[in-house]
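*Asks:* Got a predicted structure here, sequence first:
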Amino acid sequence: MTTILVTGGTGTLGRLVTERLRAGGHEVRVLSRHTQPYAADLREGGPGLDAAVAGVDTIVHCATSPRGDERAAGNLIAAARRAGVGHLVYISIVGVDRVPFAYYRSKLAVEKLVEESGLGWTILRTTQFHDLVVQVLRTLGRSPVMLMPAAVSDQPIEVAEVADRLTELALGAPAGRVADMGGPEVRTLESLARAWLRATGRRRLMIPVRLWGAAYRAFRAGGHLAPEQAVGEGTFEAYLAKRFGDAPAR
């Protein structure tokens, strides 16, 4: 039986990975700031982190934050070295090396730390999860008028499919940078918004807006997409139907 530590194991992806690993009979430790018995703040490190990694064969690093990811990864890698962990699996994002967006830059920096860690490592990049797209659309839809970034597309993927793949990788040997995972369809942001509005019974006026900056240009150019790796099967509409069902008109 393999002992596996899942960082961010209470989050959207980490929870599903944890469930799958446990269903396979593996001992799984969940590391988060508040989950006992392995509560630790990766950004601070310390004895709690060392206790969590002691005796672990594999770490699946799902924890992420808008700030402090590099520091957290550095602390995790140092603890993993001390504990003699054999395999570190990291989930990243398609386009972190092509889109000059601050969060993406941080993810790319963590990838470099993982690659140079001296540990056996595997990195999987995926496109955005369906629920992240919904979060963005909900923010844009707070006003009666939705100001939509013009000429931007997305390729959302079902998080359960990513969890399946990450579980498979965690149970295998270190594989380095593996093939990206993209959702089944490249869709304009406007078409995704219309699907969300229908599913939730909302009515909004959508107005395309041209933004500025290098990151926006990279998103417009599709730097965050993986059309050649459209391996996902769950569509955005299927996700919406499962989450919202038949929403009443508003």
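*Replies:* Good, I have the coordinates.

*Asks:* Only C-alpha atoms from now on, for both contacts and neighbour counts.
*Replies:* Noted.

*Asks:* For Met206, give its distance to Pro144.
*Replies:* 9 Å (C-alpha to C-alpha, to the nearest Å).

*Asks:* If you count surrounding residues, which of those two has more?
*Replies:* Met206 (16 against 12; other C-alpha atoms under 10 Å).

*Asks:* Could I get the full set of helices for this structure?
*Replies:* In the chain, the helices defined using DSSP state H lie at 12-23, 47-53, 69-83, 102-115, 130-140, 159-170, 189-200, 214-220, 236-244.

*Asks:* now the angle from the fourth one to helix 69-83?
*Replies:* Translated: helix 102-115. Interaxial angle, helix 102-115 versus helix 69-83 (axes from the mean of the first three to the mean of the last three C-alpha atoms, to 10 degrees): 20 degrees.

*Asks:* helices or strands next to helix 102-115 in the packing?
*Replies:* Packed against helix 102-115 by the contact rule (3 or more C-alpha pairs under 8 Å, 6 or more residues apart in numbering; DSSP states H and E) you find helix 69-83, strand 87-93, strand 120-126.

*Asks:* And the fifth one, by the same measure?
*Replies:* Counting by 3+ C-alpha pairs under 8 Å, 6+ apart, the packing neighbours recorded for helix 130-140 are strand 145-149, helix 189-200.

*Asks:* Arg81 is nearest to which of these?
*Replies:* helix 189-200 (42.4 Å; C-alpha to C-alpha).

*Asks:* contacts for the closest one?
*Replies:* Applying C-alpha atoms under 8 Å, 6 or more residues apart in numbering, the set of residues contacting helix 189-200 from outside is 134, 137, 148-149, 151-154, 203-204, 206, 236-237, 240-241, 244-249.

*Asks:* Tell me the buried residues in it?
*Replies:* By 16 or more other C-alpha atoms under 10 Å, the buried positions in helix 189-200 come out as Leu189, Glu190, Leu192, Ala193, Arg194, Trp196, Leu197, Arg198, Ala199, Thr200.

*Asks:* what number of residues lie near Asp154?
*Replies:* 24.

*Asks:* Now do it against Gly172, distance only.
*Replies:* Computed as C-alpha to C-alpha, the Asp154 to Gly172 distance reads 30 Å.

*Asks:* and if you look at Ala23?
*Replies:* Taking C-alpha to C-alpha as the criterion, Ala23 is separated from Gly172 by 16 Å.

*Asks:* second one coming, line it up with the first:
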Amino acid sequence: MTMILVTGGTGILGRHVGERLRADGHEVRVLSRHSRPYAVDLREGGAGLDAAVAGVDTVVHCATSPRGGDEEAAGHLLAAARRAGLGHLVYISIVGVDRVPFAYYRTKMAVEKLVEESGLDWTVLRATQFHDLLVQVFGVLSRSPVMMLPAGVRDQPVEVTEVAGRLAELALGRPAGRVADMGGPEVRSLESLARAYLAAAGRRRAVVNVPMAGRAYRAFRADGHLTPERAVGAGTFEEYLAARFGARRHA
């Protein structure tokens, strides 16, 4: 039986990774800011982090925050892993972090570099956006009577449980460096995805595509965050919406 630590283990992805590993008979430690007995803020490090990593065979690093601090958190985790003589660290990143000059993507790329230069044996998987993220974004954008979208942008959403399954598989294997990207089954316009969301959520909103400016926007329009050649996911956005919303009345 393997002992695996999942950072961000109470989050959308980390929770599924832990469930998959436990279902396969492995022992899982969950690290998050509020999860006992390994309640640790990775941005601060400390003795609690050393205790969490002690005796662990593999770490699956899912903890992240778009509000910042990922590089500091990774630095503390990697230092603790080196002190503990960790055998394998698996990191989840995002497709396009090396092509899209978006602040959060730059941070993920910086963490990838920290992992690569850590002296540890490692594996990095890049995935496209989860269905959950799109629903979260569309939920915010649809608060207005007019739903405004960045014109000309497409996406390739993937089912989070499938990414979790792949991470669990990688955690149980040998360190593999950067592995093949993982994308959802379809590349779709944001408008088509937004309209599918509105229909499933029972919301009637006007949808307007708005041209934007900036290098990040141009990179998104150029599909820098997509991996159509690695459309290995099976679950579609409509299937996710049906499972999440079921039948809804119009609002």
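*Replies:* Nice, I can see it. Computed from a prediction, not measured in an experiment: that's the story for all the values here.

*Asks:* residues near the closest residue to Ala52 of structure 1 other than its chain neighbours, how many?
*Replies:* Among residues not flanking Ala52 of structure 1 along the chain, Tyr38 sits closest, at 5.4 Å (C-alpha to C-alpha, 6 or more residues apart in numbering). Using other C-alpha under 10 Å, Tyr38 of structure 1 has 20 neighbouring residues.

*Asks:* now His131 of structure 2
*Replies:* 22.

*Asks:* Repeat that for the one 10 residues further on.
*Replies:* Number of residues near Leu141 of structure 2 (other C-alpha under 10 Å) recorded here: 17.

*Asks:* So it sits against Met147, correct?
*Replies:* Yes: checked against C-alpha atoms under 8 Å, the pair Leu141 of structure 2 and Met147 is within contact range at 5.6 Å.

*Asks:* Present the helices and strands packed on helix 102-115 of structure 1 as TSV; the columns should include distance to Glu168 of structure 1 and mean neighbour count.
*Replies:* Shown next, in TSV, are these (distance: least, C-alpha to C-alpha, whole Å; neighbours: other C-alpha atoms under 10 Å):
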stretch	distance to Glu168 of structure 1	mean neighbour count
helix 69-83	21	19
strand 87-93	11	24
strand 120-126	11	22
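
*Asks:* Columns distance to Arg210 of structure 1 on top of the ones you listed, output as CSV?
*Replies:* Putting these into CSV (distance: least, C-alpha to C-alpha, whole Å) gives the following:
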stretch, distance to Arg210 of structure 1
helix 69-83, 30
strand 87-93, 24
strand 120-126, 26
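
*Asks:* sorry, back to before: may I see the helices of structure 1 organised as a markdown table, with distance to Gly95 of structure 1 added?
*Replies:* Output for the helices of structure 1, formatted as a markdown table (distance: least, C-alpha to C-alpha, whole Å):
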| stretch | distance to Gly95 of structure 1 |
| --- | --- |
| helix 12-23 | 19 |
| helix 47-53 | 30 |
| helix 69-83 | 17 |
| helix 102-115 | 8 |
| helix 130-140 | 16 |
| helix 159-170 | 17 |
| helix 189-200 | 17 |
| helix 214-220 | 9 |
| helix 236-244 | 20 |
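
*Asks:* Can you say which of these is nearest to Gln229 of structure 1?
*Replies:* helix 159-170 (13.0 Å).

*Asks:* Which residues does the closest one contact?
*Replies:* Helix 159-170 of structure 1 is contacted from outside by 12-14, 16-17, 20-21, 58-60, 87, 89, 91, 122, 124, 126, 129-130, 175, 181, 232, using C-alpha under 8 Å, 6+ apart.

*Asks:* can you rerun that using 7 Å?
*Replies:* Identification of contacts with helix 159-170 of structure 1 by C-alpha atoms under 7 Å, 6 or more residues apart in numbering yields Leu13, Leu16, Val17, Arg20, Leu21, Thr58, Val60, Val89, Phe129, Gly232.

*Asks:* and Glu237 of structure 1, how many neighbours?
*Replies:* 15.

*Asks:* Report the separation between the nearest residue to it once chain neighbours are set aside and Ser153 of structure 1.
*Replies:* Among residues not flanking Glu237 of structure 1 along the chain, Ala195 sits closest, at 6.8 Å (C-alpha to C-alpha, 6+ apart). Look at Ala195 of structure 1 and Ser153 of structure 1: by C-alpha to C-alpha, they are 14 Å apart.

*Asks:* Next: Val133 of structure 1.
*Replies:* From Val133 of structure 1 to Ser153 of structure 1 the distance is 11 Å (C-alpha to C-alpha).

*Asks:* Same check on Thr200 of structure 1?
*Replies:* For Thr200 of structure 1 relative to Ser153 of structure 1 (C-alpha to C-alpha), the value is 21 Å.

*Asks:* How about Leu197 of structure 1?
*Replies:* In terms of C-alpha to C-alpha, Leu197 of structure 1 sits 17 Å off from Ser153 of structure 1.

*Asks:* same check, this time on Val134 of structure 1
*Replies:* 14 Å.

*Asks:* neighbour count winner among those two?
*Replies:* Taking other C-alpha under 10 Å, Val134 of structure 1 and Ser153 do not tie; Ser153 has more neighbours (21 against 16).

*Asks:* Now for the residue nearest to the more buried one when sequence neighbours are not counted: which residues touch it?
*Replies:* Spatial nearest neighbour of Ser153 of structure 1, excluding adjacent residues (C-alpha to C-alpha, 6+ apart): Thr188 at 4.0 Å. Contact partners of Thr188 of structure 1, counting by C-alpha under 7 Å, 6+ apart, are Val152, Ser153, Asp154.
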